[in-house]
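Trainee: Here you go, sequence then predicted model.
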Amino acid sequence: MEERKFRTIPILISLLLSGFIGMFSETALNVALSDLMKVLDITPSTAQWLTTAYLLTLGILVPISGLLLQWFTTRQLFVAALCLSILGTFLAAISPTFGFLLTARVVQAMGTALLLPLMFNTILVIIAPEKRGAAMGMIGLVIMVAPAIGPTIAGLLIENLSWHWIFWLSLPFLIIALFFGIIYMQNVTKVTKPSIDIMSIVLSSIGFGGIVYGFSSAGEAEGWSNPKVIISLVAGVIALGLFVFRQLSMKQPMINLRAFKYPMFVVGLLMVLICMMVILSAMLILPMYLQQGQNYSAFKAGLLLLPGGLINGLMSPLMGRLFDKYGPKWLVIPGLVIIAVSLWFFSSITATSTVIFVIVLHSALMIGVSMVFMPAQTNGINQLPMELYPDGTAIMNTLQQVAGAIGTALAVSIMTAGSKSYLSGVEDPQNPVHLLAAFTQGVQNAFIFGMIIAFAGLILSFFIKRVIIQHKSQTSMH
């Protein structure tokens, strides 16, 4: 009865289209960074802020999203998210200066921060548990294909037009999604207006914000010994500890941490975080290796990584259907084996590695990720009772941003440390031959780090069990 009331397809289209553009603009700008440094006359560590500020905004706002989902209707949040995205994208498209562009990125990220949890939560409410894998597979398609084609399309636009066009291209799609949503979006959640605890919001913002900022700064140029990095990490950890303590002692917490009582939710969450660290560090290091180690243009580097990204996106709905049929175990364990083996091969990469070697390994890595990410995530959320959905999705989405920041920061610092230790052992460190060899060693070390994380995930994956949904009667009563 309940399902017939929802126009599922139009709701899905408006959510997925806007989610796609949100994810696209998150990675499309990465390829444009070297171009922006020249045009806006900024240093690499300043340019990095365009990505860091985006992640930071998500890290601060996504935890609050669970609360917003209970305060505002689905329609109100959807329209607000898209208006922010449209405003941010328009401002970015007309940006004359770096400061202007940075502000535009923050406004864009505010839109994405509202949209991601809304997308997950709406799908959990409107789709029956036994069909959920396939629906989450469609989300996977969006979340994975957008970042994959982002760099390629951005590379094309930069070579032929200018970086402004990355944003002009996104604008019409966001406007279409907004109109579509205004016509078809329905309110799927109950507005309960729980009390707002300002202290919780402050603690979560300092906590998640401090950790994302600290790791991002460490990964850029500052290094781990910089006081700015140490202070923000320490402040972040202390604030997070206080936040957790406060949530556990409140009657109506901002994020209900009781979701952690469900073992499969915790296992699923850890799997998602491991995937996130692997994907984001690989997405950062591979383009660098292709551009610096192999001297490819931004467009060419984007093209080489396109097959892997597309395969991952296309595999996602298939994995969703397999998950609905067979459960997570037979997907997650082989998936992690594929990830670990691919990263092991990647750790032998050199400046003379062939294009085929890179494409095949990257594609294998992405297939592995598609086998782990979505099944582990859906299985984990399936174990939660319906009233914990907003909290479960807020926890997963927040920690994904944090894991992404941590993964990229660790990968970059391991890469830098590897290069430095190589150069300290040679007689003529400025020799281009040595510089290339040092860079290669750094890249290899970063991949070994990824492989170690994947092995940890593999050990954990033996504990994953299929969740049998017990709250069907409850769902039909809602």
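Mentor: Perfect, thanks for sending it.

Trainee: For the rest of this, base every contact and every neighbour count on C-alpha atoms.
Mentor: OK.

Trainee: mind listing what's buried in the host helix or strand of G181?
Mentor: For G181, the host element (DSSP states H and E) is helix 164-184. Buried residues in helix 164-184, defined by neighbour count with 16 or more other C-alpha atoms under 10 Å: 164-167, 169-171, 174-175, 177-178, 180-181, 184.

Trainee: for stretch 29-49, same thing?
Mentor: L29, N30, V31, A32, L33, D35, L36, M37, A47, Q48, W49.

Trainee: Equivalent analysis for stretch 300-313, please.
Mentor: 300-313.

Trainee: try stretch 344-358
Mentor: Across stretch 344-358, burial judged by 16+ other C-alpha under 10 Å covers W344, F345, F346, S347, I349, T350, V358.

Trainee: Can you list the buried residues in the helix or strand where the last one lies?
Mentor: V358 belongs to helix 355-382 when elements are defined using DSSP H and E. Residues of helix 355-382 classed as buried under the neighbour-count rule (16+ other C-alpha under 10 Å) are 358-382.

Trainee: Out of the buried residues of helix 164-184, which comes closest to Q70?
Mentor: G181 (19.4 Å; C-alpha to C-alpha).

Trainee: OK, contacts around the spatially closest residue to that closest one that is not a sequence neighbour?
Mentor: Leaving out its chain neighbours, the residue that sits closest to G181 by C-alpha to C-alpha, 6 or more residues apart in numbering is S14, at 5.4 Å. Under the criterion of C-alpha atoms under 8 Å, 6 or more residues apart in numbering, the neighbours of S14 are A177, L178, F180, G181, M185.

Trainee: again, only using 7 Å
Mentor: A177, F180, G181 (C-alpha atoms under 7 Å, 6 or more residues apart in numbering).

Trainee: so which of the residues you listed comes closest to I123?
Mentor: G181 (14.6 Å).

Trainee: Next one: that closest one from F72, what distance?
Mentor: Shown here: G181 relative to F72, a distance of 16 Å by C-alpha to C-alpha, to the nearest Å.

Trainee: Equivalent analysis for E130, please.
Mentor: Distance from E130 to F72, by C-alpha to C-alpha: 28 Å.

Trainee: State the number of residues packed around P227.
Mentor: Residues near P227, counting by other C-alpha atoms under 10 Å, number 12.

Trainee: V426 sits in which helix or strand?
Mentor: V426 belongs to no helix or strand when elements are defined using DSSP H and E.

Trainee: Please give the element, helix or strand, for the residue nearest to it when sequence neighbours are not counted.
Mentor: Spatial nearest neighbour of V426, chain neighbours left out: H434 (7.6 Å); criterion: C-alpha to C-alpha, 6+ apart. For H434, the host element (DSSP H and E) is helix 432-461.

Trainee: Next one for the comparison:
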Amino acid sequence: MSIYIIGYVLISIVLLLTVNFIAVRANRRKQWEEQDHISERATGHPYESNELIDATLEDTAVSEPALEYVTSAAEKRQEESSLQTIKKVKQDEPIPVGRILTVLMLGAFIAILNQTLLNVAIPHIMNDLNVSATTVQWVSTGYMLVNGVCIPITAYLIERFGTRTLFIAAMFLFTAGAVICSISTSFGLLMVGRVVQAAGAGIIMPLMMTVFLTVFPIEKRGQAMGTMGIAMLFAPALGPTLSGYIVEHYSWRLLFDIIIPFGVIDLIIAFAWMKDVIQKSNPKFDFAGFLFSTIGFGSLLYGFSEAGSEGWTSAIVLSTIIIGLISLAAFTWRELTTDKPMLNLRVFKYDVFALTTVISMIINMAMFAAMILLPIYLQNIRGFTPLESGLLLLPGAIIMGIMSPISGALFDRIGARPLAIIGLTITVITTWEFSHLSTDTTYGHILFMYVSRMFGMSFLMMTVMTAGMNQLPRHLNSHGTATSNTMRQVAGSLGTAFLVTIFSNRQEFHTADYANVVTTSNPIVSEKISALGQGLAQVAGLPSTAGNSLGVQVIYGTAAKQAAIDGINDAFIVATGIAFVALILSFFIKRVIPSGK
């Protein structure tokens, strides 16, 4: 299969180069035609060739030095005039917004989808590549770390290389990483591919947000960002369903195979359609800021990711979090004192941006409660297959995909505060309902509550973020998107670690509590074990002593399941409190009209 994939990739590359060559030739021909047309507009007569100028000058009685001077001066004036006119005409040319958004949306969708595809496939990767559970988690952890480190430097990269070059480079890295993962026969090669993928994916989302904020006027940003929400919100929920089906019927490598053709297609149309929408500059690279940022965010994200399994008192968790906090303090000091910061943290002086960033972080933490805890409940406790648990999440994703542009249009009309209040009220209520799960909770009830929760969430993510970004001047858009995405990444990691810790600790507490009650010395429990054992012995055709042993296992297993469910319910109670804090803060969101400068 890998041979076919390599051949497919080579064919795709040849096709890409061929299409690019044709597009470049066509673009040059078009530029030559435009230059002739522009020259005619600038001079009032058709473009004159050098031969005509030479013939005209030869008819005049001038010396050869004078002839060279006049010819040189004429050519120089003509070139300057043409360049100025070309610049003016190009400024008047409309930006192909539809084409640019198509390129960006496709790239962002597959990049975000890729993040959630592997969660279900991790057990299969572990068995296929013969690695431990601790080792295989680096497939997700390493991706998250590289992604989190790349996001803060996107503002510098956008200003340095422009949107077109940067997107093509990011998409190439992402697709190349998918190819490496697809053909990997060892865990080390798989990790190389994931790191390369993460380097590209970490750039795509902030880049897309910056382009959206640049090409759309203030009054249309809500609907535009709502459209972008389709990629941000629909892809993560589609991932578990798609990966659940694939790993049940095919190899986990197919998860990367399906990404490759879309990446190649996006690269091809990016070469043809993607344009620079932001004026490039030559900012000085802040190496010290980059170093502090890499160590700070990398250490902090790693510490949070390990806290869920190792515990908050673990030496590795405490040391990495402390190193991360110290490095981030140095990074903050550096960015606030340098004239040309890599990431301009002065965006936080804008009150609405600061408030909405905090609300977005809290929403992200609460959202991860359902994304992390529900699969544990459905698969580990209730025994649903990955595909069944994924299908439960799919209707909610469809609702978010439908509602995201609608909520964006409503944002343009009424602002963020009413939408945030409505959305967070629904989120608080439905999150509270999820804290009442049991072994008898029906699949339909869980589906209804999850769809309702996603309906409320569809009013939140993009509208709250857009409200904050609208306050920033245009020249801070790239810094605002990089900062916002970085904070959301940290909040997601922190929320996951925090809620998993709550779940684990409360599960242990409830297990110990049930252990004091569910014992053979308890006459009620002993009677139930005896009755259950007799029934199991009759069904299985076993002696009564063996039936009693099975009865004990069933009772203790039921108690362990109930302890896990109680731990999940307690984590959802905490998530409800987190969402309620965001609801209170949403009342303070103001509607601002920026200068747009």
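Mentor: That came in fine, so what should we check first? Keep in mind that this is a model prediction, so the values were computed, not measured.

Trainee: on that earlier part again, so can I have JSON lines of the buried residues of stretch 300-313 of structure 1 showing secondary structure and distance to V202 of structure 1?
Mentor: Below are these laid out as JSON lines (DSSP: H, G, I helix; E, B strand; the rest coil; distance: C-alpha to C-alpha, whole Å):
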{"residue": "K300", "secondary structure": "helix", "distance to V202 of structure 1": "44"}
{"residue": "A301", "secondary structure": "helix", "distance to V202 of structure 1": "41"}
{"residue": "G302", "secondary structure": "helix", "distance to V202 of structure 1": "39"}
{"residue": "L303", "secondary structure": "helix", "distance to V202 of structure 1": "42"}
{"residue": "L304", "secondary structure": "helix", "distance to V202 of structure 1": "43"}
{"residue": "L305", "secondary structure": "helix", "distance to V202 of structure 1": "39"}
{"residue": "L306", "secondary structure": "helix", "distance to V202 of structure 1": "40"}
{"residue": "P307", "secondary structure": "helix", "distance to V202 of structure 1": "42"}
{"residue": "G308", "secondary structure": "helix", "distance to V202 of structure 1": "40"}
{"residue": "G309", "secondary structure": "helix", "distance to V202 of structure 1": "37"}
{"residue": "L310", "secondary structure": "helix", "distance to V202 of structure 1": "39"}
{"residue": "I311", "secondary structure": "helix", "distance to V202 of structure 1": "41"}
{"residue": "N312", "secondary structure": "helix", "distance to V202 of structure 1": "37"}
{"residue": "G313", "secondary structure": "helix", "distance to V202 of structure 1": "36"}
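
Trainee: now, which of those residues sits nearest P10 of structure 1?
Mentor: Looking across the buried residues of stretch 300-313 of structure 1 and measuring by C-alpha to C-alpha, the closest to P10 of structure 1 is G313, at 20.9 Å.

Trainee: Show residues contacting stretch 502-521 of structure 2.
Mentor: Defining contact as C-alpha under 7 Å, 6+ apart, one finds that stretch 502-521 of structure 2 is touched by V525, S526, A559, A560, A563, A564, D566, G567, I568, D570, A571.

Trainee: so who does the most centrally placed residue in structure 2 touch?
Mentor: With distances taken as C-alpha atoms, centre = their mean, I112 lies nearest the centre of structure 2, 4.7 Å away. Counting by C-alpha under 7 Å, 6+ apart, I112 of structure 2 makes contact with M232, A235, P236.

Trainee: Which residue is the nearest non-sequential neighbour of the second one?
Mentor: On the basis of C-alpha to C-alpha, 6+ apart, the spatially nearest residue to A235 of structure 2 that is not a chain neighbour turns out to be L113, at 4.7 Å.

Trainee: give me the element that neighbour is part of.
Mentor: For L113 of structure 2, the host element (DSSP H and E) is helix 97-129.

Trainee: Now that helix on structure 1. Mean distance?
Mentor: Taking mean C-alpha distance after the TM-score superposition for structure 1, the mean distance separating helix 97-129 of structure 2 from the aligned residues in structure 1 is 0.9 Å.

Trainee: following that helix, which helix or strand shows up next?
Mentor: Where DSSP H and E defines the elements, the next helix or strand beyond helix 97-129 of structure 2 is helix 133-136.

Trainee: which other residues reach that next one?
Mentor: Residues contacting helix 133-136 of structure 2 (C-alpha under 7 Å, 6+ apart): I122, M126.

Trainee: any idea how far Q562 of structure 2 is from the residue nearest to S530 of structure 2 when sequence neighbours are not counted?
Mentor: Nearest residue to S530 of structure 2, sequence neighbours excluded (C-alpha to C-alpha, 6+ apart): N548, at 5.9 Å. According to C-alpha to C-alpha, N548 of structure 2 and Q562 of structure 2 sit 21 Å apart.

Trainee: which of these two has more neighbours?
Mentor: N548 (23 against 20).

Trainee: can you tell me how far the more buried one sits from Y556 of structure 2?
Mentor: Counting by C-alpha to C-alpha, the gap from N548 of structure 2 to Y556 of structure 2 is 12 Å.

Trainee: Report the contact partners of M451 of structure 1.
Mentor: Shown in contact with M451 of structure 1 (C-alpha under 7 Å, 6+ apart): A340, L343, W344.

Trainee: Take those residues and lay them out in JSON lines including distance to A53 of structure 1 and secondary structure.
Mentor: Shown next, in JSON lines, are the contacts of M451 of structure 1 (distance: C-alpha to C-alpha, whole Å; DSSP: H, G, I helix; E, B strand; the rest coil):
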{"residue": "A340", "distance to A53 of structure 1": "31", "secondary structure": "helix"}
{"residue": "L343", "distance to A53 of structure 1": "29", "secondary structure": "helix"}
{"residue": "W344", "distance to A53 of structure 1": "32", "secondary structure": "helix"}
